[in-house]
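[1] I would like to see how this sequence folds:
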Amino acid sequence: MPTDPPLPRIFTRSDALAAGLTRHAVAHRLATCRWRTIGRGAFCLQQQWDAADARSRHVLHVLAESRYDEGLVISHESAAAVHGWPVPWAGYSLATFTDGRANGKNLRSAHRLVRAAPLAAPDVVAREGLRVTSPARTAADVLRHLPASESVAMVDVALRLGQTSRAAIDEVLRRQAGWTHVPRARLAREWLDPRRDSYLESSSFALLASRGILPPLSQVHVYDAAGRFVGIVDGLWLPEGVVGECDGRSKYDLDVIGRLDPVEARRQILREKAREDALRSTGLGVVRWGTYEVRHRLDDLATTVRSALARGGLTRFTGQLRWSSSPTDLVDLRRYPPSSGS
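    Okay, here's the model as predicted:
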């Protein structure tokens, strides 16, 4: 099979001809599906497409659409994809850009969305030769336009990677005062926590916060009365002393267990059961849930969490809480006094 000359990630017929391929060679590659059509008159290698995940495929679409106007800046969830943030639960829709030159309405076509909005100099950065909104501007934009269940999960990753900071996001939101959905963004900003280490954690606690349940402390290290390590919990509500584990129950689901070796499935169930028992033995309450509960039974989950919080209290807790494995990095429980109803 003849090899291709060096080509960009996204290329056109003209690019291929300029690289030395003949018109017949171009037609043959398209007919034999060695190249894949991306957008209008643009292509990528089929093997590149096959190896790409959802985020990388969206970036390829964005690259194809960006060829038509070099003045546009990749923005919103498309910028998030370029920065390497998680894929939204709902997936990607159109390639999204911001036009800082425009004063009119947003422009939508079958392949892309162009938003008309001012772009300050710090709002635009270069990534692999692309003009893309900065992480801080991207964070502010997704917090404004996406549901908190998606935007908080994306921005948590940006904060954890050190790509931006709360202060930088706040500065962008200050400049966006009066823009669409800024109040929504400011509310969701209060739910951010870079200590979380999964999309489900971030999304779960944002959704529960939208139901009036404030986010718990994240990634707290729990030790028992003898100083033995019990585990790192996804969330811990204080002063109620209730653990939120937002991936635990999925390990019991039959569809998950059915894909495992039976011996390993049994070991996994026993490990999770032993861990939960150890947490409860310290006097902490435990609530577990998986993706199904978050996406399809959120109100029931919120009711369960509220009930656990109402029953909770640190008076029964016999262990120790730390922010890390260091014995001196203690969670100061004096900062979380019991409420009058506890």
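[2] C-alpha only now, for contacts and for neighbours.
    OK.
[3] need the contact list for the closest residue to Val82 other than its chain neighbours.
    Spatially, and ignoring its direct neighbours in sequence, Val82 is nearest to Val59 (6.4 Å; Cα to Cα, 6 or more residues apart in numbering). Shown in contact with Val59 (Cα atoms under 8 Å, 6 or more residues apart in numbering): 78, 81-82.
[4] next up, for comparison:
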Amino acid sequence: MPIPGEFKADPFTVAEARGAGLTWESLQTRAWRRMSRGQYAWTGLRHDVELILRAVGKRLPERGAFSGRTAAWIHGLDVLPCEPIEVTVPRELAVRSRSGVRLRRASLPDRDVTIHRGFRVTTPLRTACDLGSCADTVEATVALDMALHAGMVDMRALNRHVDSSAGAKGIKRLRRAVSLAEPRSESAMETRLRLELIKAHLPAPEAQIDLHDRTGKFLARADLYYRDVRLVVEFDGQNHKERLVPDLRRQNALVNAGYLVLRFTAGDLRTRGTIALQVRQTRAWLLRKAAQSRLSEHFEAQTPVSRDYPKISRPKPPVSRDYPRGFPVAP
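    So this is what the prediction gives:
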């Protein structure tokens, strides 16, 4: 039996299949893939995230929308959208949950919903605020950093939302995450590294700072930077072998220009306190070194060095004229 044209693009229900003349037996052939209970898709369609979300989307209630990490993925963020699929529905709707779908009941006004890439989804601002109000401050800040860096939202919009939502559920958690957010952060692990330092009550480092040598030549962009002590703190991902030589040359150039570089990995982040201790000790050593240098320069400035040394007269030994007989005397 030929494939009905309307089934070559999207998943469909058993009822829709029967309306198109397909029987239950025909749906059990290799031409069709079961997506969920009572829902199928043509096997000619690529079985990917979009197909899975389109299948779930067909069963969304009229006023429901994809939200959370699922919405973030639809808006273009590099997150896992289906672990689980997140959906928000208005509180007053009676909707049954489904396997693999996390159903959230919350206020969902029309202004917080949009259509993007064919999906009914929470707006970028609502999505960012939902993610930023989760109980885990680190992961909430990671999500906000990703949204800010991608241009999905900006700090002004987030601050306006926080200021206008006093007393709302989760607003204290969101306010905390917004206060920690850094739009220049370029990766989730970089954000986690920065927050590890802040949690240890170290000064907040600057993010993504261009570094130059004394002639002004660009050397590198630091993940995190302490300007007061010229300390670079970086996260090392799983670098390929072809990146090893350029990375070593880059680090050598920084060291030769007077910067000190500390590099950490995911393993360091998993060992509680390791990173903060090393950074604290290194900062303390650099601060002591800088203080000693300033003190030395101060004393040198207070003690002028003169090249006109005074002449020192040494007393001459007494000369006796009572020379012994036969002793030669100079004329």
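[5] picking up where we left off before, out of the contacts of Val59 of structure 1, the closest to Gly71 of structure 1 would be?
    Ranked by distance to Gly71 of structure 1 (Cα to Cα), these are led by Ser78 at 15.9 Å.
[6] show me what the closest one lines up with in structure 2.
    Residue pairing (TM-score structural alignment): Ser78 of structure 1 is matched to Thr70 of structure 2.
[7] and for Gly100 of structure 1?
    By TM-score structural alignment, Gly100 of structure 1 lines up with Pro90.
[8] please apply the same query to Val243 of structure 1.
    Using TM-score structural alignment, Val243 of structure 1 lines up with Val232 in structure 2.
[9] contacts for the helix or strand that match falls within?
    For Val232 of structure 2, the host element (DSSP states H and E) is strand 231-235. Residues outside strand 231-235 of structure 2 that contact it (Cα under 8 Å, 6+ apart) are 189-190, 193, 222-226, 259-266, 283.
[10] how close does Met161 of structure 1 sit to Asp193 of structure 1?
    Small correction: residue 161 of structure 1 is Leu, not Met. 12 Å (Cα to Cα, to the nearest Å).
[11] those two: who's more crowded?
    Asp193 (23 against 13; other Cα atoms under 10 Å).
[12] so how far is Met189 of structure 2 from the spatially closest residue to Gly237 of structure 2 that is not a sequence neighbour?
    Distances taken as Cα to Cα, 6+ apart place Thr265 nearest to Gly237 of structure 2, at 6.4 Å, with adjacent residues excluded. As for Thr265 of structure 2, its distance to Met189 of structure 2 is 9 Å (criterion: Cα to Cα).
[13] for Phe12 of structure 2, same thing?
    Phe12 of structure 2 is 40 Å from Met189 of structure 2, by Cα to Cα.
[14] between the two, who's got more neighbours?
    Phe12 (22 against 17).
[15] OK, contacts around that one?
    39-41, 55.
[16] redo those as TSV? Include neighbour count.
    As requested, these are exported to TSV (neighbours: other Cα atoms under 10 Å):
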residue	neighbour count
Gln39	20
Tyr40	21
Ala41	25
Ala55	20
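[17] Tyr223 is in contact with Ile232 of structure 1, correct?
    No: Ile232 of structure 1 is beyond contact range of Tyr223, at 9.2 Å (criterion: Cα atoms under 8 Å).
[18] my read is Pro183 of structure 2 is in a strand, agree?
    No: counting by DSSP: H, G, I helix; E, B strand; the rest coil, Pro183 of structure 2 falls outside a strand, being coil.
[19] residue in structure 1 matching it?
    Aligned partner of Pro183 of structure 2 by TM-score structural alignment: Pro194.
[20] now do Ala257 of structure 2
    So, by TM-score structural alignment, Ala257 of structure 2 is matched to Thr282.
[21] now Val279 of structure 2
    In structure 1, Val279 of structure 2 lands on Val305 (TM-score structural alignment).
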